[in-house]
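A.B. asks: Predicted model and sequence follow; I will ask about them next.
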Amino acid sequence: MSTKKVVIIYSGGMDSYTVLHLAKHEGYEVHAVSFNYGQRHSKELLYAEKVTRKFNIPHKIVDISSINQLIAGSSLTSNIDVPQGHYEEASMKQTVVPNRNMILLSLAVGYAVSIKAEAVYFGAHSGDHAIYPDCRTEFVSTMNEVCKIANYEAVEVRAPFLKSDKIEILARGLALNLDYNDTWTCYNGREKACGKCGACQERLEAFAGNNMTDPLEYE
């Protein structure tokens, strides 16, 4: 019997890295897709490429950066400084990219239909809920219903860590013996992680919560 296929929206960050390996661990044939949407931290795509090569996972990097003429205004894609401070602070709303997950999920679902995959996985988690509307339970639930009827072939949208925080996600990955040196989180795509943006702070809290030291180098 052939192995069931799934598509993973793989950013190269901690959450999608854990989701990728979780799906592999569950026995799925994993197909990774990464998107260049003009994010200033496009360095994460280099990490995604490295990991998929290392584990011989089929991987596509799709350039959709031209959509920035339509969805400007985020500090991740426009010439606006990335805010410092905790991940859940109101200032982090500057990092919201309009409609990003709906766009990425739509493209990934199209890919899933074309390769006869049963589901699309992505790495939304409970820590995202405060800032990102397209990571909330009601969005994922509704998108899942839409994607079951949008094509002749039903594709399920799965966010296995939707009710988990970053500490719990890291714990799950460590239990799978994953190497988080293979991930990039910082919203500033510089040589080393800044340690000050919300994404870095949440990552560092996750390692502290697991009594571990982050293997990444920080400025």
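C.D. replies: Ah, there it is.
A.B. asks: CA only for contacts and neighbour counts going forward, please
C.D. replies: Will do.
A.B. asks: What segments of this structure are helices?
C.D. replies: Secondary structure of the chain (DSSP state H): helices located at 14-25, 43-54, 100-115, 137-149, 166-175, 198-209.
A.B. asks: so which of the ones you listed is the most packed in?
C.D. replies: helix 14-25 (a mean of 21; mean count of other Cα atoms under 10 Å).
A.B. asks: quick check: angle from that helix to helix 166-175?
C.D. replies: Comparing the axes of helix 14-25 and helix 166-175 via axes from the mean of the first three to the mean of the last three Cα atoms, to 10 degrees yields an angle of 40 degrees.
A.B. asks: And here is the other one:
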Amino acid sequence: MIECTHGGGFMKVAVLLSGGLDSSTCLALAVKEHGAENVLALNIQYGQKHQRELKSAEEISRHYGVTYKLLDLSQVFADCQCSLMQHSQEEIVHKSYAEQLKDLGGSGTVSTYVPFRNGLMLSAAAACAQGLGASEVWYGAHRDDAAGRAYPDCTPEFAAAMNTAIFEGTGREIRLRTPFMDMNKADIVKTGLELGVPYELTWSCYEGGAKPCGRCGTCIDRQEAFRRNGARDPLEAPERI
């Protein structure tokens, strides 16, 4: 399934947009640099437990007035038992990533790592981007996700290898850009606050309830990133501050 809800024509940049904090800030940066008319927001359904992020991605795309596409790649991950998957019986771990890495002896993939998800998504993004005449694919990988190889498809080594694959595989027409690779989540929030990103439209929680759980790894890291900037997460309940 491919759904294009608005926009069209030739693009300069394709941005992987999950609807979360990092990718939304990445989209805002791309719009600032290239203009909304030159940006494609690519959202991907991969069989995740909840649809809350998908809704956020569409709302953020509409906010910025960019072309939006939704791809369904869920069949590729049909055998994945990661706790994020709709068909998985595993519970979401309610610990920070630092605590999870400590449990793993300092290094290793966390339970919410979906095998090679970013590799597949970036490949799909490159194909869409080339069809629309774009020259770059952006994604919001950052230093915190790469730490301890918790998410190996967010590491600098992975990004460099994918950049080479995309560049060569598209006839040297498209490059991969990772503007946050040397930044942590607090740095990204700082950038987003300066850009005026509507963080109230974003969604990070792995539980997908009516409100963020505040206890999963991504909720904990998100809240800490706002605190380090002396700001309040618009999605955080007052009693959790």
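C.D. replies: Cool, got the structure. The structure displayed is predicted, hence computed values, not measured ones.
A.B. asks: List the TM-score for the superposed pair.
C.D. replies: The TM-score (TM-score structural alignment, normalised by the length of the first structure) is 0.94; 216 aligned residues with a Cα RMSD of 1.6 Å.
A.B. asks: Turn the helices of the first structure into a markdown table, including distance to Arg158 of the first structure.
C.D. replies: Putting these into a markdown table (distance: least, Cα to Cα, whole Å) gives the following:
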| stretch | distance to Arg158 of the first structure |
| --- | --- |
| helix 14-25 | 10 |
| helix 43-54 | 20 |
| helix 100-115 | 10 |
| helix 137-149 | 8 |
| helix 166-175 | 15 |
| helix 198-209 | 22 |
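A.B. asks: Go through the ones you listed and name the closest to Ser66 of the first structure.
C.D. replies: Distance to Ser66 of the first structure, taken as Cα to Cα, is lowest for helix 100-115 among the helices of the first structure, at 13.0 Å.
A.B. asks: hmm, who's touching that closest one?
C.D. replies: Where contact means Cα atoms under 8 Å, 6 or more residues apart in numbering, the residues beyond helix 100-115 of the first structure that reach it are 6-9, 33, 35, 118-120, 134-135, 143, 147, 151, 153, 155.
A.B. asks: Can you select the buried ones among the residues you listed for me in ChimeraX?
C.D. replies: Typed into ChimeraX, the next command selects the buried ones out of those (criterion: 16 or more other Cα atoms under 10 Å):
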select :6,7,8,9,33,35,118,119,120,134,135,143,147,155
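A.B. asks: which ones among the contacts of helix 100-115 of the first structure are found in strands?
C.D. replies: Mapping these onto strands (DSSP state E) picks out Val6, Val7, Ile8, Ile9, Val33, Phe35, Ala119, Val120.
A.B. asks: Tell me the one of those residues nearest Glu219 of the first structure?
C.D. replies: Phe35 (26.4 Å).
A.B. asks: Alignment lookup: the closest one to the second structure.
C.D. replies: The equivalent of Phe35 of the first structure in the second structure is Ile44 (alignment by TM-score structural alignment).
A.B. asks: how about the nearest residue to its match, chain neighbours excluded?
C.D. replies: Using Cα to Cα, 6 or more residues apart in numbering and skipping residues adjacent in sequence, the residue nearest Ile44 of the second structure is Leu71, 4.8 Å away.
A.B. asks: now the one you found: how far from Glu53 of the second structure?
C.D. replies: 14 Å (Cα to Cα, to the nearest Å).
A.B. asks: need the ones in strands among the contacts of helix 100-115 of the first structure in a markdown table with distance to Arg100 of the first structure, can you?
C.D. replies: Shown next, in a markdown table, are those (distance: Cα to Cα, whole Å):
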| residue | distance to Arg100 of the first structure |
| --- | --- |
| Val6 | 20 |
| Val7 | 17 |
| Ile8 | 16 |
| Ile9 | 12 |
| Val33 | 15 |
| Phe35 | 10 |
| Ala119 | 19 |
| Val120 | 15 |
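A.B. asks: hang on, the earlier thing: for the match of Phe35 of the first structure, give me its contacts.
C.D. replies: Residues counted as contacts of Ile44 of the second structure (Cα under 8 Å, 6+ apart) are Leu17, Ser18, Leu54, Leu70, Leu71, Asp72, Leu73, Met121.
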